[in-house]
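1. requesting a structural model of the entry that follows:
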Amino acid sequence: MAIRRDAAAAKKAPGGSMPLVDHLRELRKRLTRAVLAIAVGTIVGFVFYGPILDFLTQPYVDMRPLLQSEGIDTELVITGVGGAFQFQLKISLVFGLLASSPFWLWQMWAFILPAMHRHEKRWAFFLAGTGAPLFVGGAALAYAVLPKAMEILIGFVPDGFGSLVTGAEYFDFIIKMLLVFGVAAEIPLVVIMLNRLGIVSAQQLAQSRPWIIVGIFVFAAVATPTTDPLTMLFLAVPMLVLYFISELVARLTDRKRAKAVQSEPSDDEASPLD
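-> Next up is the predicted model:
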């Protein structure tokens, strides 16, 4: 009986402390659930492969008539005997990862959260609640930019030549664009978190603004899979807007923090007894 009480007390101890074996069992349970969720999402992606493929190839379909009007014939092809199956399997797996991401990300949080304090949990939910919409918004912008980016790149094909784009190359290009735009949209979240932790102040951000602007344009030029300045601007301009918003939030946070410090009594000041 005493051993059972000790085990129960260890599981309910503050800070989420528990024996190592229980930690490993909990980790195994969370990983198993995450893998099953990804497997189910992959199966769903395999079943609905047609609509998913139509969605992915729509930017190419929208861009193709524009190139044909310029005398450039382009075609999307799949090479190799098993190329079609590998392509379908790859798309299904990526779809499964994305579709099940809310569930397996929650499994990760559920394993970490018990070890966090209350204020750390608030910031964890803040990160999860704002990071996902920002990433989706950046990926949506990339999807809207894709037709113009492909038109510019394939437009460099010389006269008398055609353009054959393999399915694997096309899919890799789309994934890179979505990831780059999605990660770039997380800039305000990173800046606000650094400011809340006291690592960076609004004054420091204002002083470093010219260098940050230059860095954003350099990042946009290097990170985008394309080489045209238009796609770079499509990435750099939203990043600048998001950065200016995060700088404004940091300035408001610093003002609130300064007022809180001023309202606190000094060490040598007598506090009221009542």
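
2. use CA for all of it now, contacts and neighbours both
-> OK.

3. contacting residues for Met116?
-> 15-16 (C-alpha atoms under 8 Å, 6 or more residues apart in numbering).

4. scratch that, Pro158
-> Contacts of Pro158 by C-alpha under 8 Å, 6+ apart: none found.

5. any idea how far it lies from Pro265?
-> Distance of Pro158 to Pro265, computed by C-alpha to C-alpha, to the nearest Å: 75 Å.

6. can you verify Leu164 is assigned to a strand?
-> Yes - assessed by DSSP: H, G, I helix; E, B strand; the rest coil, Leu164 belongs to a strand.

7. got the buried residues for the lengthiest helix in the chain?
-> Ranked by residue count, the top helix of the chain under DSSP state H comes out as helix 118-154. By neighbour count with 16 or more other C-alpha atoms under 10 Å, helix 118-154 contains the buried residues 121, 131, 134-139, 141-143, 145-152, 154.

8. following up with a second sequence; could you model it the same way so I can compare the two?
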Amino acid sequence: MSRTPRDPEGRMPLREHLVEVRKRVVRIALGLLAGAILGWIVYDPLLDALVEPLARASEERGALIGLNFDGVATAIDIHFKVALFLGVIVSSPWWLYQVFAFVNPGLTRDERKYVFGFLAAAVPMFLGGVVMAWLVLPSVVLVLNSFVPEGNANLIGAQLYLGFVMRLVLACGIAFLVPVFMVVLNLMGVVSARTWLAGWRWAILVSFVFAAMVTPTLDVMTMFGLATPICVLYFAATGICFLHDRRTARRRVVPAE
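-> Next comes the predicted model:
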């Protein structure tokens, strides 16, 4: 069976794109499954690490602070969620590659060279966001528990606490991918640096709204702690885009004979 012909630039027709979507989704699911199996195996030490900020806050506050498994199926439900949480993190190089392997056939030959550069930047940026969230988590938990009155216990619902932690960690990782997308779109000539700079007010607003949604508490420090690095990365990516646009403009200038 012959393949569907491509255009002169090497782009795929719609039918091949749909087939490619299915193939990449299946591969991403298999990667997440493999990572989740690892998460299932190491569940106990992983749960201990996730709960460690509560134990530290309990020790520093001298109060009873811990998890409350308040349902018959809560423990097994959390087991699955924690396993999948680790699966998303450890398989991030794989699913990021699949995303851009899907985009790659739709690009021209000149644009495809940026895919590998994106992947080389996207993986450490995602993991960097995960690490940053993990480092600030103990401080966040301690601050939030500092409002518990003396002599009182704070038994937090396991679903509520672990959902908050996993959402915070993964959201930071995804947020740190935004500057990489910005640079790639600029390198491909889709969005100019001036366009990114013109939207700086919206970028700051969206960053703080995103931080507020990820940390639905009254802790303003957490919101600022998450939104600030996102804003810094936005402006850093805009600066890189300006350098690229300037370099591109110079190349277009034909030297006088």
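
9. residues in contact with the residue nearest the centre of structure 2?
-> Centroid-nearest residue in structure 2, with C-alpha atoms, centre = their mean: Ile174, separated by 1.6 Å. Neighbouring residues of Ile174 of structure 2 by C-alpha under 8 Å, 6+ apart: 126, 129.

10. what does it align to in structure 1?
-> Alignment note: Ile174 of structure 2 maps to Val183 in structure 1; criterion TM-score structural alignment.

11. how close does the helix or strand where its match lies sit to structure 2?
-> Counting by DSSP states H and E, the element that carries Val183 of structure 1 is helix 167-184. Mean deviation of helix 167-184 of structure 1 from its aligned counterpart in structure 2 after superposition (mean C-alpha distance after the TM-score superposition for structure 1): 1.7 Å.

12. and the angle for that helix with helix 118-154?
-> 140 degrees (axes from the mean of the first three to the mean of the last three C-alpha atoms, to 10 degrees).

13. can you give me the buried ones in helix 167-184 of structure 1?
-> 167-168, 170-171, 173-174, 177-182, 184.

14. output the residues you listed as CSV; include the columns distance to Lys259 of structure 1.
-> CSV is the format used below for those (distance: C-alpha to C-alpha, whole Å):
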residue, distance to Lys259 of structure 1
Gly167, 58
Ala168, 56
Tyr170, 54
Phe171, 52
Phe173, 49
Ile174, 47
Met177, 43
Leu178, 41
Leu179, 40
Val180, 39
Phe181, 37
Gly182, 36
Ala184, 33
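
15. OK, contacts around the residue lying closest to Leu33 of structure 2 once chain neighbours are set aside?
-> Once flanking residues are discounted, Leu33 of structure 2 sits nearest to Gly87: 6.9 Å by C-alpha to C-alpha, 6 or more residues apart in numbering. Counting by C-alpha under 8 Å, 6+ apart, Gly87 of structure 2 touches 31-39.

16. element containing Gly87 of structure 2, please.
-> helix 74-90.

17. buried residues in the helix or strand containing Asp22 of structure 1?
-> For Asp22 of structure 1, the host element (DSSP H and E) is helix 20-47. Buried residues in helix 20-47 of structure 1, counted by 16+ other C-alpha under 10 Å: 27, 30-31, 34, 37-46.
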